[in-house]
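S.K.: Kindly generate the corresponding structure for this input.
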Amino acid sequence: MRIPSISKLVFYWIPAAAMLVGYPFIGYDIIAGGFEIHGDQLISMQFLEGTYLYIIHHLLSFIPVFFFGIVLNWFDYRNAVWKELLVPLVMMALIFIAWDILFTALGVWRFNPAYIQGVSIINLPWEEVCWFFIIPFCSLFVYQIVKIRWSNPWGSARTLQFVLLVVLFGMYLLNMDRIYSATSLSMTISMIGLSLIVNWKGFGLFIASFLLLLIPMGLFNGMLTGLLTKEALVQYNSAEFGGIRILSFPIEDIGFGFGFLIGILLLSDFIKHRLSADYTLTK
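M.R.: Okay, the predicted model is just below:
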């Protein structure tokens, strides 16, 4: 990983990312209402109908990873969490919690009171705040498995990065009138662009692990969007996303998760290399 100068980040990447993310908001009014209450239900699971749905979701995702990854330290995940991932995970979680707070306040999405406990932290259900720490912790276990088992598939995958940038930017231009679509795409574009700037060698590894991660994502995200319940826990404003769902969740959620996870890994590598460089300079 090449460590970019602060000036390069300040004068190039940060303004470009800010423009991509912020431009759709200029002079744009969120269309109120129009929430999609029902998801595309695949099967009804009665035990999920109630205010403990989000808690059940967290327990089902967290307990296996905690047991195998932390208690048994499979694939050296315990060391990876404490030494490399914990600090960047918390930092990125705070950024995405702010995004969640903003979009909830704007009416881009809302939370069904029938499936949450009713206790809020900064206008978010406390279960939602926990999501930003539990789910990346679980998701990065998949990344760690691929990292150990499959030695960096596709390398830096620069060609794939450029192709994704072109395709996603075209989609961004077509969806600038939908706030969630535009923001999800712009966040993904910004993170891929940053991985190019820093010449991150782990992009291919991340893509391989993210593709595998889409399998459990379908189930666990589906639990929150009406795949297994009569109504969705997270209800989206139909005017602010493209209307395409995978199982029961909007395709934009993939960009949300992509940006969140790759941001953690980029920040982790940046901190590791910056500390290493500082240590070398002071020896």
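
S.K.: switch to C-alpha atoms for all contacts and neighbour counts from now on
M.R.: OK.

S.K.: For whichever helix or strand residue 56 is part of, buried residues please.
M.R.: Using DSSP states H and E, the element containing residue 56 is helix 53-65. Buried residues in helix 53-65, counted by 16 or more other C-alpha atoms under 10 Å: 53-55, 57-58, 61-62, 65.

S.K.: And stretch 185-192, by the same measure?
M.R.: So stretch 185-192, judged by 16+ other C-alpha under 10 Å, has buried residues 185-192.

S.K.: Can I get these in a markdown table including secondary structure and distance to residue 88?
M.R.: Formatted as a markdown table, the buried residues of stretch 185-192 follow (DSSP: H, G, I helix; E, B strand; the rest coil; distance: C-alpha to C-alpha, whole Å):
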| residue | secondary structure | distance to residue 88 |
| --- | --- | --- |
| 185 | helix | 22 |
| 186 | helix | 21 |
| 187 | helix | 17 |
| 188 | helix | 18 |
| 189 | helix | 20 |
| 190 | helix | 17 |
| 191 | helix | 14 |
| 192 | helix | 17 |
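
S.K.: Second chain to compare with the first, below:
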Amino acid sequence: MERFLYLLLVTLSFVVPFLYSFEKKRLHFIQYWKPYFLSIIIAGLFFIAWDIYFTIAKVWSFNDTYLTGLTIFYLPVEEWLFFLLIPYASNFIHYALLHFFPSPRLGKVSARYVAYSLFVMALTITVFNSEKIYTFCSFGLFALLMLLQIIYKFHSFNRYILSFLVILIPFFIVNSWLTGLFTETPIVYYNNEENLGIRLGAIPIEDIFYCFSLLYTSILLFEFFKRSPIKQKRA
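M.R.: As a prediction, the model looks like this:
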């Protein structure tokens, strides 16, 4: 059973949001499956390439005890599924919240202040940690994303930054499992020489910014690809 743990974590995280996507009376999210999966795949290809490189460079590695043993380009098949299924499930939460609770969002000034603050913070950490490759890349990419947000003022940010706080709840549950909080040994090992060594529970702090960059990139692509906005609940 242990050999299927990573596969089970990824699959169970995906199955409920996916099945609920077919519900027709309210959200009916499956109607957007083409642009949604396209955005996930395009964003995922970049992060998978990153993942392959980091695996080869031993920035992180995988525990064979919890894997089926199937590997594609240095990555276990479970990791490939992670980049397809987890973004679907995570960003489904955002659109479900947007549908059922459409009002809460940051104002334009507040959103700009948050983006500027996050950019300065991420850029500072990036500049002073160039020797730690995971820290440098995760915070560097996040800083670039915040810079693009400042320049182009993507409207999705005003709400997504709030949704992400909710998405962090299942993120911490799944990632804590992957990083060994609930198992004898971690499913994913991190080389602490390549990160800040700051952990939230068992999770390296870099994972949060890595996760945001992956998910928000797919959100921006999805909003670009889909032809009509998701219908929001009307009063």
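
S.K.: Could you report the separation of residue 241 of structure 1 from residue 233 of structure 1?
M.R.: Remark: distance between residue 241 of structure 1 and residue 233 of structure 1 (C-alpha to C-alpha, to the nearest Å) = 17 Å.

S.K.: Of the two, which one has the most company?
M.R.: Taking other C-alpha atoms under 10 Å, residue 241 of structure 1 and residue 233 do not tie; residue 233 has more neighbours (25 against 22).

S.K.: What does that one correspond to in structure 2?
M.R.: Residue 233 of structure 1 maps onto residue 187 in structure 2, with residues paired by TM-score structural alignment.

S.K.: which residues of structure 1 does stretch 60-69 of structure 2 align to?
M.R.: Counting by TM-score structural alignment, stretch 60-69 of structure 2 falls onto residues 109-118 of structure 1.

S.K.: Which single one of the buried residues of stretch 185-192 of structure 1 is nearest to residue 98 of structure 1?
M.R.: Distance ranking of the buried residues of stretch 185-192 of structure 1 against residue 98 of structure 1, using C-alpha to C-alpha, places residue 187 first at 13.9 Å.

S.K.: residues contacting the closest one?
M.R.: Counting by C-alpha atoms under 8 Å, 6 or more residues apart in numbering, residue 187 of structure 1 makes contact with 17, 21, 255-256, 259.

S.K.: Which of the residues you listed fall within helices?
M.R.: Secondary structure assignment (DSSP state H) places 17, 21, 255-256, 259 from those within helices.

S.K.: Please tell me which one of those counts the most neighbours.
M.R.: Neighbour counts for those (other C-alpha under 10 Å) peak at residue 259, which has 22 neighbours.

S.K.: any idea what it aligns with in structure 2?
M.R.: Aligned partner of residue 259 of structure 1 by TM-score structural alignment: residue 213.

S.K.: Next one: the closest residue to that match other than its chain neighbours from residue 216 of structure 2, what distance?
M.R.: Leaving out its chain neighbours, the residue that sits closest to residue 213 of structure 2 by C-alpha to C-alpha, 6 or more residues apart in numbering is residue 142, at 5.8 Å. Look at residue 142 of structure 2 and residue 216 of structure 2: by C-alpha to C-alpha, they are 10 Å apart.

S.K.: what does residue 133 of structure 2 give?
M.R.: As judged by C-alpha to C-alpha, residue 133 of structure 2 and residue 216 of structure 2 stand 22 Å apart.

S.K.: And residue 198 of structure 2, by the same measure?
M.R.: Taking C-alpha to C-alpha, one finds residue 198 of structure 2 at 23 Å from residue 216 of structure 2.

S.K.: Those two: which is more packed in?
M.R.: residue 216 (21 against 12).

S.K.: Wasn't the more buried one part of a helix?
M.R.: Yes: applying DSSP: H, G, I helix; E, B strand; the rest coil, one finds residue 216 of structure 2 inside a helix.

S.K.: mind checking which helix or strand the closest residue to it other than its chain neighbours is in?
M.R.: Spatially, and ignoring its direct neighbours in sequence, residue 216 of structure 2 is nearest to residue 160 (7.8 Å; C-alpha to C-alpha, 6+ apart). Element membership for residue 160 of structure 2 (DSSP H and E) is helix 157-178.

S.K.: Now find how far off-centre that helix is within its chain.
M.R.: Averaging C-alpha positions (C-alpha atoms, centre = their mean, to the nearest Å) puts helix 157-178 of structure 2 8 Å from its chain's average.

S.K.: The next helix or strand after it vs structure 1, average distance?
M.R.: Once the chain leaves helix 157-178 of structure 2, the next helix or strand it forms, by DSSP H and E, is strand 188-190. By mean C-alpha distance after the TM-score superposition for structure 1, the fitted strand 188-190 of structure 2 averages 0.3 Å away from its aligned residues in structure 1.

S.K.: which secondary structure elements does strand 188-190 of structure 2 contact?
M.R.: On a contact count with 3 or more C-alpha pairs under 8 Å, 6 or more residues apart in numbering; DSSP states H and E, strand 188-190 of structure 2 meets strand 60-62.

S.K.: check the fit of the strand it packs on onto structure 1 and give the mean distance.
M.R.: Relative to structure 1, strand 60-62 of structure 2 is 0.3 Å off (mean C-alpha distance after the TM-score superposition for structure 1).

S.K.: Show the subsequent helix or strand relative to that strand.
M.R.: Using DSSP H and E, the first helix or strand after strand 60-62 of structure 2 is strand 71-72.

S.K.: what's the mean distance for that following strand versus structure 1?
M.R.: Compared with structure 1 after the fit, strand 71-72 of structure 2 shows a mean deviation of 0.6 Å (mean C-alpha distance after the TM-score superposition for structure 1).

S.K.: Contacts made by that strand with the rest, please.
M.R.: By C-alpha under 8 Å, 6+ apart, strand 71-72 of structure 2 touches residue 77.

S.K.: Try it again at 10 Å.
M.R.: Here strand 71-72 of structure 2 makes contact (C-alpha atoms under 10 Å, 6 or more residues apart in numbering) with 52, 77-80.
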